[in-house]
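# Sequence and predicted structure are below.
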Amino acid sequence: MMRKKQFQVLVLAVVLGLTVGMGLAQAQEKCSPKVDNFVLFVDQSGSMYMTYEGKDVFRGQDFIKERLAKRLLAQMNELIPQLKYNGGLSLFAPFQELLAPAPYDRAQLGKAITSIKESQEIFGRLTPMGPGFDSLDPAVLAKLSGKTAVILVTDGMHNLGKDPVAEARALYSKYSNLCIHIVSFADSAEGKKILENINKLNPCSIMVSGAEMLQNRAGLEKFVMDVFCAPLTKPKEELMILRGIHFDFDKAIIKPEWKVVLDEGASTLLKRPEVNVIIEGHCDGIGSVPYNQKLSERRAKAVYDYFAKKGVKKNRMKAIGYGKSRPKADNATEEGRAINRRVELKVVQ
């Protein structure tokens, strides 16, 4: 009975994992790059080689902060959408570039993450976070263009050199397209305060707990999406109304006085070969639905044929009739009915 229950729990966990993964994949399909570059900026000072919250006696070597950070970065790398941006990895305290920013390649970044040392000397390895920011500028940031996300992975400790908050502020002043996000492994009041102050410098900044992200897959996925993804924006439909192109009652013939306006429309389409058009024909409210449907289609086809004769390719156009279903004005008046006897162009990219 116990084995059956354990198996059911395992199956549920797998199903939930697959569901979350499918949800993320679907979200990433609707994702466009939010940044042009990203840099993982990881603290390798002595305090990062101490155990998280100091519980080394009780929790063992697996809870060394640098190892936790390395594990989290590997998981993050698996979630980063494979889009067109540059990715890099640098360490600080001391500064070390493990992967110079280049077109993002998951395997290459994975190798760089793997190369982060899991153990180093603690004593004598102070934490110059401020100078770390200072080194990041000429070595990395100065070579990039466009929007850049720096993902700072640290416990926030600082005991040598320039003030890290002041240095982060200076970077923001110099690079208007920069955003510093924070993955915090802070386990001291001082470290937490420093990171909170850096986070407050710019509303773009997102700060999360690294330890919590290791236990919360959905939270890590959200962080990745928030940092790397902008929603795909649909091209705004441009409605071009052929003003003045109206038709006599029960007619689908283009009168000579409207041809100047049609010529302007054709000229615009020829100048913009990337634009396709839906030609929509309409009628007033007099007559039956079937009759007006056919009449609206003939009106749309008349404009379609006119543009085709002017050189607009037929595969860029589609003629549709809407009958009397979409009036623009009141069909109770002659003026309103005249307005409704019309053709519109809906422009699509």
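Sure, I can see it.

# okay, CA-based contacts and neighbour counts for the rest of this
Will do.

# Can you tell me which residue is spatially central in the chain?
Most central residue of the chain, judged by C-alpha distance to the mean C-alpha position with CA atoms, centre = their mean, is Ala230 at 1.6 Å.

# Check it against this one:
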Amino acid sequence: MPRLRPALSALSACLLLAACQSTPPAAPPPAPATPYRGAVLAVDQTERGVQIVLPGSVLFESGKATFQQAEAAPFLDRVAQLLLTKTDKRVAVEGHTDTDGSANLNEQLSLARARAVADALSSRGVPAARLEAAGFSFRRPVASNSTEDGKRLNRRVELVVLGEQLATLTANEPPGAFESAWARLRSLIEQGRVQAVDAAAPK
């Protein structure tokens, strides 16, 4: 029996060494990311700051400054969240229309819609002092008003987070939460669905 002890000790040492050198089990694969299901914001970097384009056809009833609540709420909630958590910059809220109707009517409508968006953001906690509403009627089209698709693009409210960087606003946000407004416009132009205008470029 005494002669077996060294052999048993050596065997135990070999087993321990083999256990230490064995390959650890592979880590389980990461769980697939949950697809983003919130409102997708159309954004771009401009000289003035980060531009967020809210489609008027989604936000408002036709020819009015009254929100379509079910469609508008997700966009307004999302914008308010970004403005409250990602930046403290001032925001220009700018209303735009197509060419249907008189100049005076569109002037009033564009301003009323900009104010409605500013009020909605303020009611969601964004300080009113950071929000400045203005209306531009049909003076700043992004597409020709010769087609319905072009008119639809021109009916919009743009927010410009003044002096902000797109990378700051979108950092750590889920994939699919944003799209490029101008890339979408270029795609529609290439498809022949809208005609370009000289103003259809970020400023």
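Received, thanks. These numbers come from a predicted model, not from an experiment.

# Run through the neighbouring helices and strands of the one helix or strand the residue nearest to the centre of the first structure maps to.
In this assignment (DSSP states H and E), Ala230 of the first structure forms part of strand 229-231. Counting by 3 or more CA pairs under 8 Å, 6 or more residues apart in numbering; DSSP states H and E, the packing neighbours recorded for strand 229-231 of the first structure are strand 31-33.

# The strand it packs on maps to which residues in the second structure?
Structural correspondence for strand 31-33 of the first structure: none found in the second structure, per TM-score structural alignment.

# Then stretch 335-346 of the first structure?
Residues 149-160 of the second structure are the counterpart of stretch 335-346 of the first structure, counting by TM-score structural alignment.

# Show me the strands in the first structure, by range?
With DSSP state E, the ranges of strands along the first structure come out as 31-33, 37-43, 86-92, 96-103, 148-154, 178-184, 207-209, 229-231, 238-246, 276-281, 317-321, 342-348.

# Run through the residues that contact Ala92 of the second structure.
Leu131, Glu132, Ala133, Ala134, Glu158, Leu159, Val160, Val161, Leu162 (CA atoms under 8 Å, 6 or more residues apart in numbering).

# Could you give the number of residues near the residue lying closest to the fifth one once chain neighbours are set aside?
Read that as Glu158 of the second structure. Nearest non-adjacent residue to Glu158 of the second structure, counting by CA to CA, 6 or more residues apart in numbering: Val53, 4.5 Å away. Applying other CA atoms under 10 Å, we find 21 residues neighbouring Val53 of the second structure.

# Translate Val53 of the second structure into the numbering of the first structure.
The criterion is TM-score structural alignment: under it, Val53 of the second structure has Ile241 as its aligned partner in the first structure.

# thinking Glu78 of the first structure is in contact with Ala107, fair?
No - using CA atoms under 8 Å, Glu78 of the first structure and Ala107 do not qualify as a contacting pair, with a distance of 9.4 Å.

# For Cys20 of the second structure, give its distance to Leu8 of the second structure.
Note on Cys20 of the second structure: its distance to Leu8 of the second structure, by CA to CA, to the nearest Å, is 18 Å.

# Check Thr87 of the second structure too.
When Thr87 of the second structure is compared with Leu8 of the second structure (using CA to CA), they lie 69 Å apart.

# Thanks a lot, catch you later.
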